[in-house]
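J.: No letters, just coordinates:
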C-alpha cells in the first residue's frame, strides 16, 4: 500500500536518509496498470541506487539494488530488475518458475500529492479491488 511506503519514507527521511518517491505501474498478468498505481521508494547509498518497498505484500524484504547486470545478482535470490529504455521492471521468480514481472517504474521523482487522484480512485471506484 502506498501509505505504508509513505510512512517509511517519513521515517527514513527523519533519520537522515535521502529518499525519493517514484511511481509504479503494477503488472496484472496481461499488462501494466496506470501511473501512480503504487508508491515506491528510491535511495542512493555509496553510488548505488536501491528501491525500497514495504507495502507490496509478497515481495522483496530488503532494499533491491538497481544493477547493470541483474543476471549476476546473487544478493537477492528470486528477484531482479531489468531495464528496457527508461523503464525498469521488477521481476520475481518462485521455485523453478521463470521470472515474471511484478511492476515497472521510471526514475522520475514525484510528490505524495501526485498520488492523490489514484488513491481516491482505488478507495472509491467499483472497478478497484481495494474498494
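T.: Structure received. None of these values were measured; they are calculated from a predicted model.
J.: Going by C-alpha atoms from here, please, whenever you check contacts or count neighbours.
T.: Fine.
J.: What's the first helix or strand after the lengthiest helix in the chain?
T.: The longest helix of the chain (DSSP state H) is helix 2-14. For helix 2-14, the following helix or strand on the C-terminal side (DSSP states H and E) is strand 19-26.
J.: next structured bit after that following strand?
T.: Next element after strand 19-26 (DSSP H and E): strand 38-45.
J.: what packs against that next one?
T.: Contacts defined by 3 or more Cα pairs under 8 Å, 6 or more residues apart in numbering; DSSP states H and E place strand 38-45 against helix 2-14, strand 19-26, strand 48-52.
J.: Which among the ones you listed is found nearest to residue 62?
T.: strand 48-52 (7.1 Å; Cα to Cα).
J.: okay, pairing it with this:
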C-alpha cells in the first residue's frame, strides 16, 4: 500500500515536507536519481502500455518502491504525483508531444507529465521522460534556467508551449511541446483501446514492438540514457553518445543505470 514515509525513505529525503519550491526540486531530483526509467517490462505491449494507466498509486508503489523496479512515464509520473498531492502541492496531469525525426512533434498525448502551481508560478514536473531533459522542475517561463551546465526555457509556439534545452556548446532544441490543459487518464485508455487512430501512434507502437529497450537515470551531476545500444551521458553541459557494441559492456551499463551494481 502507498505509504509516504516509506516512499521518502526510499528517496533518501530527510528534510522538511512543506510544499515549497526548494522541496519540490529536492524531491524531483532524488526521485530521478533513485527510481530509473525502464521499459523492459512493457517493450512488447505496443500501445497497450496505456492499459494500466489508471492502475492506481498502490500498484505503482508496489512495483517502483516496494520491489525497487524502474518504470515508464505514466507509472513514474503517477506515483510522484500521488506523493506531491499527499504533501499538499497543487498538481495536475498534462501531456506533451515529443520532438522526433525532422523536428516534427508527436501527438499531444504521446507523453504524460505534471504541472505544479506554487506561489503564483507554474512548474513543469517530469520524472518519467525517456530522453535527456531536466533533473529538477522547470518554471514555465522564457527565462533561462540552468541545470548541470544545460540551459532550459519554455517558449510559446502558436497554441503550444515548447520546452527547449541547450547544451553548453550548442543551440536551443525543442524537447517537447505541451499545453496547460488538464488531462484525464481515460484519454490514454482510449489510445490503448484503439479509439485514437492517429498514425503517429501506430509508428510509435511498431517501434516499441520492435523491442527497443530504454533505460535512464539521473546522478549527482548529470543523466544517463540507454536507448537500444546507444548510450548517452549528459553531464557538465555536454551530451556524449556512443554505441555499446560489446554485450558485456552493454549489460554492465544496464546494471549501472538500474542501480543493480550498488
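T.: Alright, I've got the coordinates. Predicted model, so just to flag it, every value in this text is computed and none were measured.
J.: Out of the helices and strands packed on strand 38-45 of the first structure, flag the one nearest residue 93 of the first structure.
T.: Of these, nearest to residue 93 of the first structure by Cα to Cα is strand 19-26, at 16.2 Å.
J.: Contacts made by that closest one with the rest, please.
T.: 9, 12-13, 32-44, 102-112 (Cα atoms under 8 Å, 6 or more residues apart in numbering).
J.: What is the corresponding segment of the second structure for the longest helix of the first structure?
T.: Under TM-score structural alignment, the counterpart of helix 2-14 of the first structure in the second structure spans residues 74-86.
J.: Average separation of that stretch from the aligned part of the first structure, please.
T.: Here the mean offset of stretch 74-86 of the second structure against the first structure after fitting is 1.3 Å, by mean Cα distance after the TM-score superposition for the first structure.
J.: how far does that stretch sit from the chain's center?
T.: 12 Å (Cα atoms, centre = their mean, to the nearest Å).
J.: before we move on, what about stretch 92-100 of the first structure?
T.: Taking mean C-alpha positions (Cα atoms, centre = their mean), stretch 92-100 of the first structure and its chain are 18 Å apart.
J.: So what touches that stretch?
T.: By Cα under 8 Å, 6+ apart, the residues outside stretch 92-100 of the first structure that reach it are 59, 78-80, 91, 101-102.
J.: Would you indicate which residues of the match of helix 2-14 of the first structure are buried?
T.: 74-84 (16 or more other Cα atoms under 10 Å).
J.: Closest to residue 251 of the second structure out of those?
T.: residue 76 (23.2 Å).
J.: If you tally nearby residues, what's the number for the nearest residue to the closest one once chain neighbours are set aside?
T.: Using Cα to Cα, 6 or more residues apart in numbering and skipping residues adjacent in sequence, the residue nearest residue 76 of the second structure is residue 128, 5.3 Å away. Residues lying near residue 128 of the second structure (other Cα atoms under 10 Å) number 29.
J.: so what's residue 128 of the second structure up against?
T.: Contacts of residue 128 of the second structure by Cα under 8 Å, 6+ apart are 37, 71-77, 112-113.
J.: Kindly recompute the last result at 6 Å.
T.: 73, 76-77 (Cα atoms under 6 Å, 6 or more residues apart in numbering).
J.: any idea what residue 178 of the second structure aligns with in the first structure?
T.: Under the alignment (TM-score structural alignment), residue 178 of the second structure pairs with residue 105 of the first structure.
J.: quick one: the residue positioned nearest the centre of the first structure from residue 17 of the first structure, how far?
T.: With distances taken as Cα atoms, centre = their mean, residue 40 lies nearest the centre of the first structure, 4.1 Å away. As judged by Cα to Cα, to the nearest Å, residue 40 of the first structure and residue 17 of the first structure stand 15 Å apart.
J.: again with residue 66 of the first structure
T.: Distance from residue 66 of the first structure to residue 17 of the first structure, by Cα to Cα: 18 Å.
J.: between those two, who's got more neighbours?
T.: Comparing residue 66 of the first structure with residue 17 by other Cα under 10 Å, the one with more neighbours is residue 66, at 20 against 14.
J.: residue range for the helix or strand residue 59 of the second structure falls within in the first structure?
T.: Using DSSP H and E, residue 59 of the second structure sits within helix 57-61. Mapping helix 57-61 of the second structure onto the first structure (TM-score structural alignment) gives no aligned residues.
J.: now stretch 116-129 of the second structure
T.: Aligned by TM-score structural alignment, stretch 116-129 of the second structure corresponds to residues 43-56 of the first structure.
J.: Just give me the match in the second structure for residue 91 of the first structure.
T.: Taking TM-score structural alignment, residue 91 of the first structure has residue 164 as its aligned residue in the second structure.
J.: From what I see, its match and residue 176 are in contact.
T.: No. Counting by Cα atoms under 6 Å, residue 164 of the second structure stays clear of residue 176, with 7.6 Å between them.
J.: higher neighbour count, the two?
T.: residue 176 (26 against 20).
J.: ok, the more buried one touching residue 100?
T.: No. Assessed by Cα under 6 Å, residue 176 of the second structure is found out of contact with residue 100, at 8.9 Å.
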